[in-house]
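S.K.: here is a sequence together with a model predicted from it:
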Amino acid sequence: MEQAPIRVRNLNHYFGAGEARKQAIFDISLTIVRGGLTILMGPSGSGKTTLLTLIGALREVQEGSVVVLGQELNGASETSLVALRRRLGFIFQAHNLHESLTATQNVLMGLEVHGKGNTVKQRAAAAHMLDILGLADRRTYLPANLSGGQKQRVAVARALVSNPEIVLADEPTAALDKDSGHNVVRMLKAMGQSRGMTTVMVTHDPRILEMADRIITLEEGRVVSDTNP
């Protein structure tokens, strides 16, 4: 039986210390299967982004177990965590583009951190991903000359160009119009079906719920509903 790419067991997480210590995640257990699009929903402060960053090895796992691509994150060394992050793709609401680099150069950074391919192949892959996202005529533009939606699509291209095994996305469609947002989510779903890429997405965007394979709703750090437990 194939091992699930993401397995969370009895996860608790806290912020602060002493009397200011506050629990943000309460005893969450989830198994996320390969190739699907899972959406995390819930009001602001419900723990969605905290859970996403714990799965992405961007926060230290304090209590419980998080196993991602066979790697237990609780107690893992920084070297192991860095190696794991290189197998993941991250899309954040803040696009985090380098202002001094063109769209193509920003996307190339998604390959350089992985050390994948030679320069010619890397540039071809970056150009192809930008073309798919409707940015063929913006490849040489600096971020200052791109709209908010175009910047977000460059960030999506950067996350996907290395063919990650898992994509973790925090509000990836927030800056996009309806058509662009649908196109990005369709692309994530297609890559799940064709390459087995697993996507976990935090969103408040009701327009894309119909495309989800699974919807998990959090409230006050707890899972309150799950369409596919």
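M.R.: Ah, there it is.
S.K.: every contact and neighbour count from this point should use C-alpha atoms.
M.R.: Noted.
S.K.: can you show me the helices along the protein?
M.R.: In the chain, the helices defined using DSSP state H lie at 48-55, 78-85, 103-112, 119-132, 148-160, 178-195.
S.K.: can you tell me which of those is nearest to L37?
M.R.: helix 178-195 (6.3 Å; CA to CA).
S.K.: circling back to that earlier point, mean neighbour count and distance to R7 for the helices of the chain - can I get that in CSV?
M.R.: Listed next are the helices of the chain as CSV, based on neighbours: other CA atoms under 10 Å; distance: least, CA to CA, whole Å:
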stretch, mean neighbour count, distance to R7
helix 48-55, 20, 9
helix 78-85, 13, 15
helix 103-112, 24, 26
helix 119-132, 17, 30
helix 148-160, 24, 22
helix 178-195, 16, 18
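S.K.: dropping in the other structure now:
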Amino acid sequence: MKKKIIGLALTIAVVSALSTAAYASTYVNNEDVTSSVFTSSSNGYTLFPVRYLGEKLGCDVYWNPDDKCITVSKDDIHRDFYNGSAAVYDWEGNSYNLVTAPKLVDGNTMVPAEFYRDQFGISVIWDDVTSSLFINSENTYNWLVDTAEYKDAKKRKSQLTQDQARDRLYNAYDSTDQPYLKINDEGESSDYYYFFVLRYNDFTGYYVNWGDYKVNKNTGAVSKK
């Protein structure tokens, strides 16, 4: 039953990703935590409360109020860092750099998920098709990319838009003699956009159909219908 619920949620994610670029979901340990975790962003990375994400991933998180140092530990791996600094230190004297510096937001120390990837070997996958982040959720991600809905969404995301197809057709003509293009059929279920090519007839005062053309959504190739 749980797998069916996850599957339904991910299918909805695929559909939502097609309708709005703002859509985003976050999965941790194969669980959708989008509505239960506060996030922020920095330099293009999503930041999570270090304690929330750390404890979800089986880490211990400590705060030292004297030197304001945050320590994250799991088994024999220990990492120290400070808000505002991208530097991370282990207990052997080595230092590493985070992809973006942690920051304090509403009393929460926020870190990128990549901190756990780079320092603790946790899988972090960003999926551009659904605008979703998968943290230690490879099983859910692998299931998702094998669905028919996802494959269809990925194909459509890589295709030309109608405006891009129109530009390809315009570019097939001399820049000083541009035709008027009218969409005939978006061809949503096919690999082509179809256009009427119309030119103005000065004698009659009407546009005349000069032919039907199609533009391949995948390659951009222009050809007569």
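M.R.: On my side now, so go ahead. From a predicted model like this one, the values you see are computed outputs, not experimental measurements.
S.K.: now what about the TM-score between them?
M.R.: Here the TM-score for the pair of chains, by TM-score structural alignment, normalised by the length of the second structure, is 0.28; 107 aligned residues with a CA RMSD of 5.9 Å.
S.K.: show me the one of the helices of the first structure that comes nearest I28 of the first structure.
M.R.: I28 of the first structure lies closest to helix 48-55 among the helices of the first structure, at 9.1 Å (CA to CA).
S.K.: picking that back up, could the helices of the first structure go into TSV alongside distance to M201 of the first structure?
M.R.: Below are the helices of the first structure laid out as TSV (distance: least, CA to CA, whole Å):
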stretch	distance to M201 of the first structure
helix 48-55	8
helix 78-85	17
helix 103-112	19
helix 119-132	20
helix 148-160	13
helix 178-195	10
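S.K.: quick one: closest of those helices to I39 of the first structure.
M.R.: Using CA to CA, the helices of the first structure put helix 48-55 closest to I39 of the first structure, at 9.7 Å.
S.K.: what helices or strands is the closest one leaning on?
M.R.: strand 22-32, strand 63-68, strand 166-170, strand 198-202 (3 or more CA pairs under 8 Å, 6 or more residues apart in numbering; DSSP states H and E).
S.K.: of all those strands, which one is nearest Q105 of the first structure?
M.R.: With CA to CA as the criterion, Q105 of the first structure lies closest to strand 166-170 of those, at 20.6 Å.
S.K.: report the angle between the closest one and strand 63-68.
M.R.: Interaxial angle, strand 166-170 of the first structure versus strand 63-68 (axes from the mean of the first three to the mean of the last three CA atoms, to 10 degrees): 120 degrees.
S.K.: which positions in the longest helix anywhere in the second structure come out as buried?
M.R.: The single longest helix within the second structure, with elements called by DSSP H, is helix 2-19. For helix 2-19 of the second structure, a neighbour-count test (16 or more other CA atoms under 10 Å) marks 6-7, 10-11, 13-18 as buried.
S.K.: got it, and stretch 41-52 of the second structure?
M.R.: Buried residues in stretch 41-52 of the second structure, counted by 16+ other CA under 10 Å: 46-52.
S.K.: give me the distance between the residue nearest to W126 of the second structure when sequence neighbours are not counted and Q162 of the second structure.
M.R.: Computed as CA to CA, 6 or more residues apart in numbering, the closest residue to W126 of the second structure that is not its neighbour in sequence is L133, at 4.6 Å. From L133 of the second structure across to Q162 of the second structure, the span is 29 Å (CA to CA, to the nearest Å).
S.K.: between the helices of the first structure, which one is closest to Y14 of the first structure.
M.R.: Nearest of the helices of the first structure to Y14 of the first structure, taken as CA to CA: helix 48-55 at 10.0 Å.
S.K.: next, the angle from that closest one to strand 22-32.
M.R.: Going by the same axes, to 10 degrees, helix 48-55 of the first structure is angled at 60 degrees with respect to strand 22-32.
S.K.: more neighbours: which of L133 and Q162 of the second structure?
M.R.: A direct count of neighbours by other CA atoms under 10 Å for L133 of the second structure and Q162 places L133 higher, at 22 against 16.
S.K.: mind giving me the packing neighbours of the helix or strand where the more buried one lies?
M.R.: Secondary structure from DSSP states H and E places L133 of the second structure in strand 132-135. Other helices and strands packing on strand 132-135 of the second structure, by 3+ CA pairs under 8 Å, 6+ apart, are strand 25-28, strand 124-127.
S.K.: quick check: angle from the following helix or strand past that strand to helix 2-19?
M.R.: Downstream of strand 132-135 of the second structure, the next assigned helix or strand under DSSP H and E is helix 138-145. Using the same axes, to 10 degrees, the direction of helix 138-145 of the second structure lies 60 degrees away from that of helix 2-19.
S.K.: list the buried residues of helix 138-145 of the second structure.
M.R.: By neighbour count with 16+ other CA under 10 Å, helix 138-145 of the second structure contains the buried residues 138, 140-141, 144-145.
S.K.: nearest to S158 of the second structure, of the residues you listed?
M.R.: Nearest member of the buried residues of helix 138-145 of the second structure to S158 of the second structure, counting by CA to CA, is V145, at 15.1 Å.
S.K.: nearest residue to that closest one other than its sequence neighbours?
M.R.: Excluding the flanking residues, the one nearest V145 of the second structure by CA to CA, 6+ apart is K151, at 6.7 Å.
S.K.: confirm that the one you found sits in a strand.
M.R.: No - using DSSP: H, G, I helix; E, B strand; the rest coil, the assignment for K151 of the second structure is helix, not a strand.
S.K.: for burial, what's the neighbour tally of it?
M.R.: 15.
S.K.: repeat for S223 of the second structure
M.R.: S223 of the second structure: 13 surrounding residues under other CA under 10 Å.
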